[in-house]
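1. A predicted structure for the sequence below; I have some questions about it.
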Amino acid sequence: MRSWWLGKKKGKESWVIPSVTDGRVTYRIGHGSKDLPPSAEEDGTVGRTGARCVGCSASVDLKYVRSEGRNGRIGFDLIAIVAQGNRTRHYLEPNEEHRTAAALAPPQDSPDGPLPAEALGFRVQAYGFKRYADLFTARQLVALTTYSDLVSEVRDKVALDARVAGRQKGLSLEQGGAGAEAYADAVSIYLGFAVSRLASTNSSLCRWNSAPSKESVSDTFARQAISMVWDFAEGNVWTKGPCELTSSAGWVARVLDHLSSERSPGNARQENATKSPAAGQLISTDPPYYDNIGYSDLSDYFYIWLRRSLRNVYPSLLSTLLVPKSEELVANPFRHGGKDGAHRFFESGFNEVFQRARQTTLEDYPISVFYAFKQAETTNQGEASTGWETFLEGMMNSGWAITATWPMRSERGGRMRDVDSNALASSIVLTLRPRPEGAARTTRRGFLGALKAELPDAMRELQQGAIAPVDLPQAAIGPGMAIFSRHSVVLNDDGQPMRVRAALSMINEVLDEVLSEQEGDFDADTRFALAWFRQHGFDTGDFGDADNLARARNASLEHLERAGILSLRGTRGKVTMLPPSQIDPEWDPGTDNSISTWEVVMHLSRTLTDSGIVAASALLSRVPESIDRDLCKELAFLLFALAEDAKRAKVAIEFNALGTAWNDIVAGAGAVAQQESFDYTGG
């Protein structure tokens, strides 16, 4: 068990209480004050390093658990039932009738695809899972195979109804038809999509989300991976919610609602990008992210259900048992003889793609490239990214120059990977044009000088846009590489051409300088707070050190305490910078005669965390106009960078949230001020 919690809604908390009787584990449901909820140490029985016995608390190494799984000795038990009441959930203890109902035999004709022995993002094989069918319970397999088979039956009925309505039979959709057969094919494809999508919320890898606002079944793919889930939730496919077919079909329907019937029909083809023959193309691409995601292996999870539903509709496209993989342009070490072979394969393929694009793209239009992944590694030469290095080398070597970059909010909020994490929220769009044949050379010193001259303005533009603080280092690659790529070559001091890895390290160094130089624009109190935060964060430090820092910045510790920024009380001779959660919630900027940028950012962070964007906007609307809003946003970005560098994850998350929501907060503050002005002038 990862967690014993079932529901955490205040006043209605519920959790599982295990006990051992005669060698058998039994379960009951704990509620309210009559039972003690699990403490952090007692919540669940498994972690990253091992498990513990629920009866005697003996430790169990995960190697042993994996071995038991591979030998077929891992099973599962029904421990609780969630029932839907009148706008609330009820948690019930299962009985033998419930367990018997769950113990179905799996269908004989379940999709029979093997899981890869090793693959990027796959973790379950170590526990004995061998086939995709192993990822589902018997009831889930019965439901999914039944729905899949019904798609074919529905297709035949739709075709019959279409002919009765006057449509000619015509060719199939795969053959380019537009009559009754093609219409029935189209409807069955949409239904096949819905069934395939349903597989993601009906597997034994779906967690139960006990959060107060959720209390629901989570998706299998919280991340682009198939990881081991110990306590899983089996949803009812006939109950309204994420596990039911109508919900899945609704997502497909919403896509169709956004498609215009007045436009010319599109044409999608599955081709190898390194061999695409067409010329005169307008190109826009979101390329694979080096070794971050094993797309083809993961797609088999859905493909097996699509093939079952639609192999008679698109027999040529769905002819293989699993999807093709050999030509997939991903640095997969399991497929290409290790890390070095995977790198060579990816590098060669990317060079070929961009060289072909250079030959076939339209002369008068740029190509656009999206990127949205965060991958870094530290070497003796600084911090860089193998994925970015290979990706950008391919573009540079193929004669492309970066001419513009834009951040674009593209990643959906609320994903598991961005909850309580610093996951990227934006994509960065690069535009590329062919680099002129006579492009000038430059030296390392010339490149560094151009970076220092141009990057500060580019960073301020990004900060004032929709970019989140966590995305800024990735966004800086765009304008930095624009400088690098407009030259035919950048020469190192030894006369050798500079590689992209070295250029990326220089861009990161200049970005750090730019962020540090922004400190000079802040008031004295904020400069002191930044200097202290850089050294101590929100931890306690010596009074002497704080006094020296304050005097050097013409600040006063007593004044800073009165402002609510820090505390001189408590441990003798110690100073503590107050985090947003501990500052005065009754602070009124309208009555504060000496407001610092630091105060505004701390109070906005607290308000955003506690009460959301609307409350933060209302607070900002009362801050005097003499406080520069742009400086406040720059401070949020800088604090995020400092917290992340110091590995203060929780603090970094809070300031990233503030920087990400800043434009919405400012817009809301303007609306509040406008409404107050209207109310006043209107009497």
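-> Yes, it's here. Numbering: from 1, shown residues only.
2. C-alpha only now, for contacts and for neighbours.
-> Noted.
3. what ranges do the helices span in the stretch 101-250 of the chain?
-> Assigned by DSSP state H, counting those that start in this stretch, the stretch 101-250 of the chain shows helices spanning 138-164, 180-198, 245-257.
4. ok, and for the shortest one, which residues are buried?
-> Judged by neighbour count using 16 or more other Cα atoms under 10 Å, the buried positions of helix 245-257 are 245-249, 252.
5. Which parts of the stretch 301-450 of the chain are strands?
-> 367-371, 377-379, 382-384, 400-409, 426-434, 441-443 (DSSP state E, counting those that start in this stretch).
6. What ranges does the stretch 451-600 of the chain have for its strands?
-> Going by DSSP E, counting those that start in this stretch, the stretch 451-600 of the chain shows strands at 489-491, 540-542, 566-567, 574-577.
7. Looking at those, which is nearest to residue 258?
-> Of all those, it is strand 489-491 that lies closest to residue 258, at 45.7 Å by Cα to Cα.
8. got another, please set it beside the one above:
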Amino acid sequence: MSWNDTFSPRQILSLCTYVEELTETKKRLFAELPEERARAVATYLGIMADKSADYSSLLTKWDSTRNKITNTFDRHDFSFKWSHGEFDAAANLFPWGLDQVADAYSGLASLAQGEANLFEDASKPLPVSISKGSSADLRGVSSGSVELICIDPPYYDNVMYAECSDFFYVWMKRTLGDVFPDWFRDELTNKDDEAVANQARFTGLTRGKKDLARADYERKMVQCFRELHRVLRDDGVLTVMFTHKQVEAWDTLATSLLSAGFEIRSSWPVHTESEHSLHQARKNAAQSTILLTCRKREVSSEPVWWDDIKGEVRRTARKKAEEFQKQGITGVDLYISTFGPTLSILSRHWPVLTSEYDEHSGKPRPLRPETALDLAREEVVSLRKRGLLLGRTVQFDPETDWYLMAWDALKAVEFPADEARKLALALGLDLDREIISARGLAKKKASSVVLAEPWQRRRRGMVDPDLEAFDSMLDAAHTAMLLYREEGAPSCLAFLNRTGLLGDGSFRQLVQAMINAIPRTRSGKGFVRPEADILEAMRLAFFDDLEVPPEEALPVDGEQLSMAGLHEGGSDYEEDEEAEDEQD
């Protein structure tokens, strides 16, 4: 397969025609304009070609919610689109692309201008220097010369930037290769030096490619942060933006920062991510970016033991979780928002040692930051469970707690297996043995976990209307939901009366917690999730005094949801469903 295959013949013709015209135009630019200005104009015309290609490929789609074409990389990958759409390249594509680039240029130019008002003198714009290179090698920047560094680093394995950039590189090499020859010498982008956890680079090696990718990412991030530490002033500030939801990514980021000599002073959750996407409707996704404020760490004279600061970490996580929840932060964002304050405690006492000893050196093992993050997660679980029960304290079994917390935190039927495992550990459970194998609450699908619907658990024997007693309170709730769905309210009521569940206060509180945890997103006549439909019907029939949370709007049109398997009870749980790999 070649890049030519990502475009239709009609699209190739229009884009190549533009490239040919741009080549002729550049001759006139350099003949009539000063060289620096000619290079600038040619550059923006080259960017216009990339902009046009991004909106005119076989991977673009029609967004019916806003009546517009969605670009190739609306999901930061090369995914197949359900509803293809493309520009009229013969008349409208390139004028539109020119307007887009000109508008972006105007915005950048306005930001570079000094601000003025009636009470203050106009500030003079400072010189701006833009360079291309590696942040692990800032040889042109003097040590201790920078006051503020603000970075948005690669989010572990979230986006393979170099692989995506090849789409633009192959066009820009033809439009700007003669303007910037040193930048386009290679056939494609450099992926070996990229700081991302790209498992594909380690396929076929003897060790696990996941561990190798993680180690490679951490090593490169440490190199970058050490170089930033070198050029930063002693009183300077490093601000790091990070959005990734997985503890593994945060553990690697924190290890890199601490190894480079930084201390995390504060963290701020800021709502940044768009909610209007099919991808986020299907899977859990962080909506907030965490801004970490870091300074150079003073050299610690003595290491600290983890057992001595564990209580401080737990108290801090609990306090911050309560604060952020009051500010309206929910779901996976609430868990992530506690990571910054937790890492701040850790970095202030670094290095931190554990009571475990290395079998080779005989020395205490240093603490991995993920241990502290797991502790923070436990505090959020406790807080959120009380929230689902409207402030009440009710003891369910651990499996029921896991199910409630999975829906509450991750807000999706499918989510990363690592997140499911971390949540299970926080509740003292083993994901594979107890959640998946023994209880059948979920199943593995590639690198994800898919929650089981109540009726899908019947074949595992956990959901059985003939049982008089249940090992798990959730099994009883799922059995009642199964009966209501298949036989109606009378059969469900008879079951509740026969088992004594109708008057059981704990069962009543579980129904309340499930109503609060499972997303109440409407689609057409009912809710997107069939569990929410059944629970609402049971509430109206048997528990009409229970409270209900606000309903949520559907982010995309019903047709697309139906095609993706989300409408009318669609599920990715079925045994014959093919696994798919999607970026978050």
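-> Arrived safely, thanks for sending. A quick note: this is a predicted structure, and the numbers were derived from the prediction, not measured.
9. Tabulate the strands of the stretch 451-600 of the first structure (JSON lines), appending mean neighbour count.
-> Shown next, in JSON lines, are the strands of the stretch 451-600 of the first structure (neighbours: other Cα atoms under 10 Å):
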{"stretch": "strand 489-491", "mean neighbour count": "20"}
{"stretch": "strand 540-542", "mean neighbour count": "16"}
{"stretch": "strand 566-567", "mean neighbour count": "20"}
{"stretch": "strand 574-577", "mean neighbour count": "22"}
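10. any chance of these in JSON lines, plus distance to residue 137 of the first structure?
-> Shown next, in JSON lines, are the strands of the stretch 451-600 of the first structure (distance: least, Cα to Cα, whole Å):
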{"stretch": "strand 489-491", "distance to residue 137 of the first structure": "58"}
{"stretch": "strand 540-542", "distance to residue 137 of the first structure": "52"}
{"stretch": "strand 566-567", "distance to residue 137 of the first structure": "55"}
{"stretch": "strand 574-577", "distance to residue 137 of the first structure": "52"}
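11. Ok, which of those comes nearest residue 361 of the first structure?
-> Using Cα to Cα, these put strand 489-491 closest to residue 361 of the first structure, at 23.4 Å.
12. what about the closest one, how far off from the second structure?
-> Averaged over the aligned pairs, strand 489-491 of the first structure sits 3.3 Å from the second structure after superposition, using mean Cα distance after the TM-score superposition for the first structure.
13. Provide the contact partners of that strand at residue level.
-> Outside of strand 489-491 of the first structure, the residues within contact range by Cα atoms under 8 Å, 6 or more residues apart in numbering are 440-444, 447, 484, 497-498.
14. Looking at these, state which has the most neighbours.
-> Using other Cα atoms under 10 Å as the neighbour test, these are led by residue 484, with 26 neighbours.
15. Quick check: the equivalent of that one over in the second structure vs residue 268 of the second structure, distance?
-> Matched to the second structure by TM-score structural alignment, residue 484 of the first structure sits across from residue 346. According to Cα to Cα, to the nearest Å, residue 346 of the second structure stands 17 Å off from residue 268 of the second structure.
16. again with residue 526 of the second structure
-> 37 Å.
17. before we move on, what about residue 215 of the second structure?
-> As judged by Cα to Cα, residue 215 of the second structure and residue 268 of the second structure stand 28 Å apart.
18. With residue 181 of the second structure instead?
-> Taken as Cα to Cα, the span from residue 181 of the second structure to residue 268 of the second structure is 42 Å.
19. Thanks a lot, see you next time.
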